[in-house]
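>>> with the input below, show me the fold.
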Amino acid sequence: MPICFKVATHKANQVKQQAHKSATSPEELLAKVWDEKQQWACAELLQSSFSENRFPNVVHAEGNGFVETAIAAYNGHHHLVLRPDDVWIAILGQFNFYVNAHVKELRAQFVRHKKKKRIEVTARGSRYTVDFGALSKDMVEAIHKNVVDNELKDWILPDFSTTTDHDTVISAVLMMSTMKGYFNYSMSLMCGIPSVTLEGEKADWDKLVKRLDKLSSFGPEPTAWVQLLRPIFNRFAQAFNGDPDVDFWSRICHHQSFGSGPVYLSGWITAFCVWSATGEWQGPPLAFFQQSPASETPHRVPSEYPQGSRLFLDGVLYPVLDYYNHVTLGFCDVDVKLDDNGKKIDCMMVAGHVACLVGDKDSDTIRPLPSWFMFIKKEKSQEPNLKAKRAWKKFCSCF
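Predicted coordinates for the structure are as follows:
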């Protein structure tokens, strides 16, 4: 059974429309979150996680739909709804950055081949009739047969009571992106006969905690990351015991309870931004995590991090991140060579956290909206690289 608990005494505010973020179609949503990618534009959207002719009433495009939904709920005083799948997709997005920044060092943990290996899956139909989500899951099965870790696929793909087919597809594409340093992907088509409500169960959130164990096998940085995540995941699960840690949820953005609107983040949400898009570690120094395991007594704090200035959970120190520069994108991309009945097409798949969904009935409630897209690539015109700077003041003024 899902649980719902109060974190603060004030009433929830209605979510205000944000014209510069609102999206009314998959194409518009992709365009708004994809603008930060300068090399490739979407020439034609082939398919997405959104049903044809059905798009949610209120969707706000976000570069990181998970982190920024949490921030919006905190700063705007909105109810927050999370699923274990939302948390796990955020984990996979960050893990993707780390693996792709350490392709050489981690190669032996994933594959035996030395060069990138081409993987191809086939299906009957055309690019307008085939199920690209199903092809993505077929691609994961093919990856599974070519990696040394037999548990990797089952570890990556979610199987919570809240998991939808879209969540599986999103995680499959994230797995493809994470492994793109070792594989090239092709899809070949052939004509033929057409044929802070925590949702889920307590067991789902307990299972989410268990999934952390494998991360430690990938190196010192993922091991440190596990120490940051475990106190958070334990509190997710703890809430199902009828004892939600209200103070924990009030420290989602800022280490001082109910702090709002800083230009930096120092709450536990920073644990979901420990790597930059280039795989650079943004968390506390690794030396801090190499001390004794977390306990009720805080670790020895490095001198540059005085105890009172940082958030600690179970003795674990959380980083302070510049909102403008350190909140990484919540979605990933991967190239796919599409053979549509002999026609060669350069495509790309994008998946992860790209939006914040406002409830149809309860317009005071928001939740992350993980999504996926498959599109034909086209080269962008050589325009100046003017990456739009996210304005925190504008963000806060919307609430």
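
>>> from here on, contacts and neighbour counts on C-alpha atoms
OK.

>>> what segments of this protein are helices?
For the chain, applying DSSP state H gives helices covering 26-34, 65-76, 84-101, 103-110, 132-144, 152-156, 165-178, 202-210, 212-215, 220-238, 246-250, 286-289, 323-326, 392-397.

>>> here's the other one to compare against:
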Amino acid sequence: SQHINYNAEKFRYRFVNHEGKKEIGITVNDILAQNNSRLEGDWPEAVNRLVVETDQAVEKIDVKSLLECDFSTTTKNSLTASRIVLLDMLKEYFSYKMYLCCGIPKITLEGTLEDWTKLQEKVIQLRQLDLDMDFWLDKLDPVVWQLIETYKGNVDEDFWSKIISLQSFGSGPSYVTGWTMALFPYKNNGKKLEGNKITPDDFPDGRVEVPFTTDTGLSLKFVAGFLGAQQKSLENSDELVVSPVIGWFVIDDKTTN
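Model (predicted):
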């Protein structure tokens, strides 16, 4: 590791394609806990997660299999020590960060680039209808633009770090902030969502209801929209992802006399 550190720029091309340092971030809230200024928990697993992410970020060499201590005499301590040496060897190319707070570690944008640009076109068309929706579209448009740029590979890390956050202010109410608020023009009470914060109770439920009757005397209604969330594993992986569930159903209209 010392040899690479002493000659980091000379051998940069052998390991990475980027300049400077690229951040390697891992979530450890499930294995480490902060007690005042001390961190306690499963440190070997934390080191392993850093190594796995770093190994994936090294484009040209399988450094994990090359440098890990994996002999018959290897102990858990010697394995962890060898992994730390690996991290040391690459510290001129990467910075390491552990996230102790709950968060969203990864986002997948499904569909095609054409889908996302079509969404942007629909926002433009809505604005052209002159329906007094600029109070919402002015907030929504830059979010859609960022989604398109991310799909193209131009990721704004600052933007993605501000998806949603819960903030408490003393004895007062808690507020949800972040650019997710741009997705909602109105609060649950029907008032416009001003600014970029909302209380949890003010979130709209994301569903619509359409009542209808039949010539046989039935009073029913369609219900459609966001019905919840689902968790599933990615194909050929044990990684779990959460995605929204959009659906519809028909129920009796209890509001009809």
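
>>> picking that back up, could I get the helices of structure 1 as a markdown table with mean neighbour count?
A markdown table is the format used below for the helices of structure 1 (neighbours: other Cα atoms under 10 Å):
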| stretch | mean neighbour count |
| --- | --- |
| helix 26-34 | 19 |
| helix 65-76 | 24 |
| helix 84-101 | 23 |
| helix 103-110 | 14 |
| helix 132-144 | 20 |
| helix 152-156 | 15 |
| helix 165-178 | 25 |
| helix 202-210 | 19 |
| helix 212-215 | 16 |
| helix 220-238 | 20 |
| helix 246-250 | 17 |
| helix 286-289 | 15 |
| helix 323-326 | 15 |
| helix 392-397 | 12 |
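
>>> distance from the chain centre to the longest strand seen in structure 2, please.
Taking DSSP state E as the criterion, structure 2 has its longest strand at strand 219-233. Distance of strand 219-233 of structure 2 from its chain centroid, counting by Cα atoms, centre = their mean, to the nearest Å, is 22 Å.

>>> what comes up buried for it?
219-221, 223-224 (16 or more other Cα atoms under 10 Å).

>>> now that strand on structure 1. Mean distance?
On superposition with structure 1, the mean distance recorded for strand 219-233 of structure 2 (mean Cα distance after the TM-score superposition for structure 1) is 1.0 Å.

>>> nearest to V334 of structure 1, of the helices of structure 1?
With Cα to Cα as the measure, helix 165-178 is the member of these nearest V334 of structure 1 (5.0 Å).

>>> run the angle between the closest one and helix 103-110 for me.
120 degrees (axes from the mean of the first three to the mean of the last three Cα atoms, to 10 degrees).

>>> which strands and helices sit next to helix 165-178 of structure 1?
helix 84-101, helix 132-144, helix 152-156, strand 331-340, strand 343-358, strand 365-379 (3 or more Cα pairs under 8 Å, 6 or more residues apart in numbering; DSSP states H and E).

>>> output the residue interval of structure 2 matched by the longest one.
Residues of structure 2 aligning with helix 84-101 of structure 1 are absent, taking TM-score structural alignment as the criterion.

>>> what does that helix contact?
66, 106, 156, 158, 160, 162-163, 167, 170-171, 174-175, 177-181, 198-200, 204-205, 208, 272-280, 330-332, 352-353, 368-370 (Cα atoms under 8 Å, 6 or more residues apart in numbering).

>>> 6 Å instead, please
The contact list for helix 84-101 of structure 1, computed with Cα atoms under 6 Å, 6 or more residues apart in numbering, reads 178, 277, 279, 330.

>>> ok, so of those residues, who is nearest A43 of structure 1?
G330 (22.3 Å).

>>> which residue in structure 1 lines up with E194 of structure 2?
That one, E194 of structure 2, aligns with G283 by TM-score structural alignment.

>>> surely its match meets C273?
No: between G283 of structure 1 and C273 there is no contact, the gap being 8.1 Å when judged by Cα atoms under 6 Å.

>>> between these two, which is the more surrounded one?
Neighbours per residue (other Cα atoms under 10 Å) separate G283 of structure 1 from C273, with C273 holding more: 25 against 21.

>>> map that one onto structure 2.
Per TM-score structural alignment, the equivalent position to C273 of structure 1 in structure 2 is F184.

>>> let me see the ranges of the strands in the stretch 51-200 of structure 2.
According to DSSP state E, counting those that start in this stretch, the stretch 51-200 of structure 2 carries its strands in the segments 94-99, 165-168, 174-177, 197-198.

>>> hmm, back to that, right, so of the helices of structure 1, which gets closest to S186 of structure 1?
Between these, helix 132-144 lies closest to S186 of structure 1; by Cα to Cα that is 8.8 Å.

>>> the closest one corresponds to what range in structure 2?
Per TM-score structural alignment, helix 132-144 of structure 1 has no counterpart in structure 2.

>>> who touches that helix?
The contact list for helix 132-144 of structure 1 (Cα under 6 Å, 6+ apart) reads 169, 172.

>>> residues near F312 of structure 1, how many?
19.

>>> with T112 of structure 2 instead?
Neighbourhood size, T112 of structure 2 [other Cα under 10 Å]: 11.

>>> how about it, what's its match in structure 1?
Correspondence of T112 of structure 2 to structure 1, assessed by TM-score structural alignment: E201.

>>> any idea how far its match is from R124 of structure 1?
Computed with Cα to Cα, to the nearest Å, the distance linking E201 of structure 1 and R124 of structure 1 is 38 Å.

>>> over to R230 of structure 1?
From R230 of structure 1 to R124 of structure 1 the distance is 44 Å (Cα to Cα).

>>> what residue of structure 2 takes the place of I252 of structure 1?
Aligned partner of I252 of structure 1 by TM-score structural alignment: I163.

>>> can you check D346 of structure 1 too?
So, by TM-score structural alignment, D346 of structure 1 is matched to S219.

>>> contacts only, for that match.
Counted by Cα under 6 Å, 6+ apart, S219 of structure 2 has contacts 213, 253.

>>> at 10 Å instead, please
211-213, 251-257 (Cα atoms under 10 Å, 6 or more residues apart in numbering).
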